Every structure is written in structure tokens, then in C-alpha cells.
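J.: Build the 3D model from these lines:
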Amino acid sequence: MMVMPRKRRKPVAEINVVPYIDVMLVLLIIFMVTAPLITQGVKVDLPKATAEPLSEESKPPLVASVDAEGRYYLNQGDSQDTPMQADELATLVAAHLQVEPDTPVMVNGDGAVSYNQIVQLMVLLQRAGVPSVGLMTDSSDN
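T.: Now for the predicted structure:
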């Protein structure tokens, strides 16, 4: 009986990338669907001004908003799209600052809102224990 020598197979050094492409496409679809849902806040027309944006490393700020009708909003939890009373806003801000005292607080006001309403919101935030507030604006690149 003659024994045939076995042929040795050479190892294949290729990576099958098809599963990686499938995962990438699924992730792309997920991000495309969820990206519009991530935007938060109330639609207001901000006044135009030149200002430096917040750094990427800072904590996400609490944004207290007042719309054209003078209603208050806070970008916290489920209450970001529903108007709230002034004392409710102050209570929520004070509770958040007790948990995270170094959270920046921003005021977002519609361009049609009177200066008095913005000042009243800032006084309300000061009484809630906010040490300083920032004012949000749109860039004036027209």
C-alpha cells in the first residue's frame, strides 16, 4: 500500500469583513433615527450676538427658557416641552444644584421677550441659589 503524502494547506490571512459591515450599517441606522430625538429645548428666536461657545469639556448646563408668551421651561427630564410655574422652576433648579452644585445655568430667552421678563427669570434663578447665569445667543453671522 502506497501512502500518499498529505498536502498542507496554507493558512488564509484574510479577515472576513462582512459581519463588521453589517454591524456598521445597523449602527448607522440607529444613529440616524435617534439623532433628531436628542435635540432638546423649546423653540425660541435668540437675539444675535458675538460670543464664545461653551467648552466641550464642561458639564451640560441647565437651560432655563422663557418663550415669546412669557412661559418658563427647564431642560430637565420630561418637563422640557411643558411650561411650568416660576416657583416650580426655582424648586427644580435648587434641587439640581444641591445634587450637583457646579452645574452651569444658562438663560435662553426669545428675542421678542421683554427685558423685564429675562431679568425676572434671572432673579428667580438667583433666589433658587444659582451663583451666576449665562445668557444664550445666536451667532450674528448674517
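J.: From now on I want contacts and neighbour counts done on CA atoms only, so please keep to that.
T.: OK.
J.: quick one, what contacts Leu25?
T.: By Cα atoms under 8 Å, 6 or more residues apart in numbering, no residues touch Leu25.
J.: Quickly find the element holding it.
T.: helix 18-38 (DSSP states H and E).
J.: and the helix or strand that that helix is followed by, which residues are buried?
T.: Next helix or strand after helix 18-38 toward the C-terminus (DSSP H and E): strand 62-66. Neighbour counts over strand 62-66 (16 or more other Cα atoms under 10 Å) mark Leu62, Val63, Ala64, Ser65, Val66 as buried.
J.: Could you also give me the structure for this second sequence? I'd like to compare it with the first:
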Amino acid sequence: MAPTGRRIRKRKLKAEINVVPYIDVMLVLLIIFMVTAPLMNLGVEVELPRADAKSITSGDQEPVVVSVDAAGNYFLTLQGAPQEALTLDDLEARVGAFARNNPGVPVYVAGDANARYESVVQAMARLKNADVPRVSLMSSTLEVEQQ
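T.: Below you'll find the model as predicted:
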């Protein structure tokens, strides 16, 4: 039989990378990051009271009160001692040492209603750095505010 004139064409090899699997992996990673990003806790741990919470009683121990005034100044009241003005570094050192010597003493942060939120958070962060185990926010009840 004679050749019919049909030629077998050789296919040229394409040197391309299939990117579909990479896109799939990237979409899965994007979903993972979108789900886990809101779960990241970047703040200071605070034990918030329940809605039906009663007034906190400190028992037999006098509480340590860290106050932040409207100007952003920090004050410390240690177990009946007069209130004294401190810097953040001094506050961290004094309350940290006091909490190590008196474990279980309640520490309250009282922020003025006109104080910047940043000032209150800085005080709480410094107390956390000083390894103070439990820090609570202090507020007044609605009955006291209405008078």
C-alpha cells in the first residue's frame, strides 16, 4: 500500500505551570486567616462581671486602687495610705512588688469618665506586665450617678 499523504503531526510541548492548585491553596489559606483573625486576642485580659453582678466585696483585704484622672495622670492608693501620683514605670514596679508580697489582694483600675481610653488600657497593660493576677475595672452604679 502506498502512503496516503497523511502526516502525523507532532504536538509541541508547552512549558506552562498549572496554577489552579496554587489558587486553591491560596483560597484555603485566605479562608483560614479570615476565620482565625477575629479570634486573636491582642488586648489585656479582663474578667468582666455578669449582668446580674452584685457589688464586689474584697473580704478582709483592703484593695489596691489605681486611678486615672481626666488629664491621664496615674494615682495609687495602697491599703488605706493616702493617694499618691506616679508614673507608669513607678506604678508597675510598686503594684507588682505589692502583689507579689500580698497574693490575692484585689487590684482595681478606676478611670475617670473623661479620661482617655488609652490611658486606662496602658495602666492595665502595665499591671499585667507586673504579673498582677487579677485586675478589675471600677465603676459607679447608676443610682450613684443619678444623685
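J.: on that earlier part again, matching residues in the second structure for the helix holding Leu25 of the first structure?
T.: Per the alignment by TM-score structural alignment, helix 18-38 of the first structure matches no residues in the second structure.
J.: Starting from Glu143 of the second structure, give me the distance back to the aligned residue in the second structure for Asp102 of the first structure.
T.: With TM-score structural alignment as the criterion, Asp102 of the first structure lines up with Gly104 in the second structure. Remark: distance between Gly104 of the second structure and Glu143 of the second structure (Cα to Cα, to the nearest Å) = 30 Å.
J.: ok, the two, which is more surrounded?
T.: Gly104 (14 against 7; other Cα atoms under 10 Å).
J.: Give the helix, strand or coil label for the more buried one.
T.: Under DSSP: H, G, I helix; E, B strand; the rest coil, Gly104 of the second structure falls in the coil class.
J.: Could you check which residue of the second structure pairs with Ser138 of the first structure?
T.: One thing to correct before we go on: residue 138 of the first structure is Asp, not Ser. So Asp138 of the first structure corresponds to Ser140, using TM-score structural alignment.
J.: That match sits in which helix or strand?
T.: Using DSSP H and E, Ser140 of the second structure maps to neither a helix nor a strand.
J.: try the one 4 residues further on
T.: Mapping Val144 of the second structure onto the secondary structure by DSSP H and E places it in helix 142-146.
J.: what's the spacing between that helix and its chain's center?
T.: How far helix 142-146 of the second structure lies from its chain's middle: 29 Å, per Cα atoms, centre = their mean, to the nearest Å.
J.: residue range for the host helix or strand of Val25 of the second structure in the first structure?
T.: Taking DSSP H and E as the criterion, Val25 of the second structure maps to helix 20-36. Here helix 20-36 of the second structure fails to align to any part of the first structure, judged by TM-score structural alignment.
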